[in-house]
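Novice: sharing a model that was predicted from the sequence below.
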Amino acid sequence: MTRIGQDIHDDLCQDLAALGMLAATLESTLKKTELTGAQQLARHISESALKSAYTAKQIARDLFPSDLQDNGLTASVMQLVKSKNITDGGRIALEIQPHFQVDDTQMAIQLYRIIQEALNNAIKHAHANHITVRLQSDKQSITVEVADDGVGFEVRKGKAASGMGMKILTYRANLIGGSLNVSSSPEGTVVSCTVTLQEGV
């Protein structure tokens, strides 16, 4: 996922942006002529290429949150929520407990992916009016949570776990020794992951 995300960001996004700029240059040149149809086509190509570059950039960010290592989990989740609010209508709130911090890089990556997966599921399937992402910690544990007021679903455990998404969430929690908890009803769904910290962590 990291390699694909980097390739999309470094190569595809740059190529699409360059294509958009070339089309914009062509449109500017065509303005000096009477080729109105060609001018409109060049504008359409430019706008489509730049829009595709933005979409590819968002996909790359989902695959590879490049700011995670540089700026930490909190900043990355803030950016994730901001991007989802822009593209999905501004119904996601973020609550961060003061002094919340995750120093372990692998733990931060898996917690980010859990939030990302749960948030995507809530946006796509819950039909929620409001979604809240919470980041909490104390000396004993770190907890991340995504809660929505959507339609809910039947929670199954073990081998009958509901869909690939739930299996992935459980797998990611297990990778960092965390405990995944999912509760759902017709009033909404809460997905949380808690990691108990070892003494001195």
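Specialist: Perfect, I can see it now. Residues are numbered from 1 along each chain as shown.
Novice: drop to CA atoms for contacts and neighbour counts, all remaining ones
Specialist: Noted.
Novice: now what about stretch 47-63, what contacts it?
Specialist: The contact list for stretch 47-63 (C-alpha atoms under 8 Å, 6 or more residues apart in numbering) reads 1-2, 4-6, 8-9, 12-14, 16-17, 19-20, 116.
Novice: let's bring in a second model and compare:
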Amino acid sequence: MEGKVILLVIIGTIGVMLMAFSVVFFVLLYRRKMLENQLKMHEVESRHQQEMLNATLRSQEEERNRLGTELHDGVGAMLSSIKLNLQVAKRKEGVDSLNPVLGHLDETISQVRSISHQMMPIILKKYGLKHAISDLFEKVSSNLLDSSIVHWDDPNLKEEDALMLYRIVQELLNNSIKHAEASVITFSIQRTPTELIFEYADNGKGYPHEILKNSDGMGLLNIKNRSQAIGAIPTFSNGEDRGSKVNLAIALPIG
């Protein structure tokens, strides 16, 4: 009789332990499922945010192209027409007082053309990314500033990705000239077996510590957003003595 009681106790204990293990197993399984669902939701949310960001950037570029076209074809054409009429009037009437007006008009036409080309980089569509970036550097180079491409492995980017990289270089160039007071700027693209590496460097004052720490300056935020749009991971750093460097890395497909 006593042996039966002990057997029942053992069986009951085993049953309780199995039930406890079952409860723990199902709790862990439930938590795992919840975690997987949360990760999926986060992934979907991140993907949605990235899609929204990409859509916003594309919309901005479309608006820039529209405004650039209107400036070039509309305002630019009207100014050229006014200039032509004034030149005809000057020849007919011999009015030398129109010379200053024509000079100001030439300057205005040049500025409108420059702004329209910045808003819709025609050279990028016609001749490609390398020529477009070289053109940017040529326009800012002077006796006080030397800017150049030091290495170029063709990145073979899609048109809209090339435009994003062009805008990134524009933003970096603007920072170097306006804020960093740089005298030397270099840019390179190198292809490794696993990634494309874009490197922009200057010898200016470098990024302020707080902005570099948080990467939250307006210029850096624009660069980060555009980098994400082309699948690049940006890193910002200052030199030991002087200057700053921005690296963008894009993972290449394997095989």
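Specialist: Arrived safely. Please read all numbers here as calculations on a predicted model, not as lab measurements.
Novice: fetch the TM-score of the aligned pair.
Specialist: Between these two chains, after superposing, the TM-score reads 0.82 (TM-score structural alignment, normalised by the length of the first structure); 191 aligned residues with a C-alpha RMSD of 2.5 Å.
Novice: out of the contacts of stretch 47-63 of the first structure, which sit inside strands?
Specialist: Among the contacts of stretch 47-63 of the first structure, DSSP state E puts none in strands.
Novice: which among those residues count as buried?
Specialist: 5, 6, 8, 9, 12, 13, 16, 17, 19, 20, 116 (16 or more other C-alpha atoms under 10 Å).
Novice: export the residues you listed as TSV, with columns for distance to residue 41 of the first structure.
Specialist: Below are those laid out as TSV (distance: C-alpha to C-alpha, whole Å):
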residue	distance to residue 41 of the first structure
5	31
6	31
8	26
9	27
12	22
13	21
16	17
17	17
19	14
20	12
116	37
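Novice: where along the stretch 151-255 of the second structure do the helices fall?
Specialist: All helices of the stretch 151-255 of the second structure, identified by DSSP state H, counting those that start in this stretch, fall at 159-175, 209-214, 218-229.
Novice: nearest to residue 56 of the second structure, of those?
Specialist: Shortest separation from residue 56 of the second structure across those is recorded for helix 218-229, at 10.4 Å, computed as C-alpha to C-alpha.
Novice: residue 108 of the second structure maps to what in the first structure?
Specialist: The alignment partner of residue 108 of the second structure in the first structure, by TM-score structural alignment, is residue 52.
Novice: how far does the helix or strand where that match lies sit from the chain's center?
Specialist: Assigned by DSSP states H and E, residue 52 of the first structure belongs to helix 36-63. From the chain centre to the centre of helix 36-63 of the first structure is a distance of 21 Å (C-alpha atoms, centre = their mean, to the nearest Å).
Novice: same check on stretch 57-66 of the second structure?
Specialist: Stretch 57-66 of the second structure sits 14 Å away from the centroid of its parent chain (C-alpha atoms, centre = their mean).
Novice: for that stretch, which outside residues touch it?
Specialist: 119, 120, 226.
Novice: could you redo the last one with a cut-off of 7 Å?
Specialist: By C-alpha atoms under 7 Å, 6 or more residues apart in numbering, the surrounding residues in contact with stretch 57-66 of the second structure are 119, 120.
Novice: what do you get for stretch 73-88 of the first structure?
Specialist: By C-alpha under 7 Å, 6+ apart, the residues outside stretch 73-88 of the first structure that reach it are 67, 68, 91, 92, 102, 108, 112.
Novice: 10 Å instead?
Specialist: Contact partners of stretch 73-88 of the first structure, identified using C-alpha atoms under 10 Å, 6 or more residues apart in numbering, comprise 58, 61-62, 65-70, 90-96, 100-105, 107-113, 115-116, 119-120, 123-124, 132-135.
Novice: what of stretch 23-34 of the second structure?
Specialist: If you take C-alpha under 10 Å, 6+ apart as the criterion, stretch 23-34 of the second structure is touched by 17, 18, 19, 20, 21, 22, 35, 36, 37, 38, 39, 40.
Novice: what's it aligned against in the first structure?
Specialist: Using TM-score structural alignment, stretch 23-34 of the second structure pairs with nothing in the first structure.
Novice: what residues sit buried inside that stretch?
Specialist: Applying 16+ other C-alpha under 10 Å to stretch 23-34 of the second structure flags no residue as buried.
Novice: residue 171 of the first structure against residue 193, yeah?
Specialist: No. If you go by C-alpha atoms under 10 Å, residue 171 of the first structure and residue 193 don't touch, sitting 11.4 Å apart.
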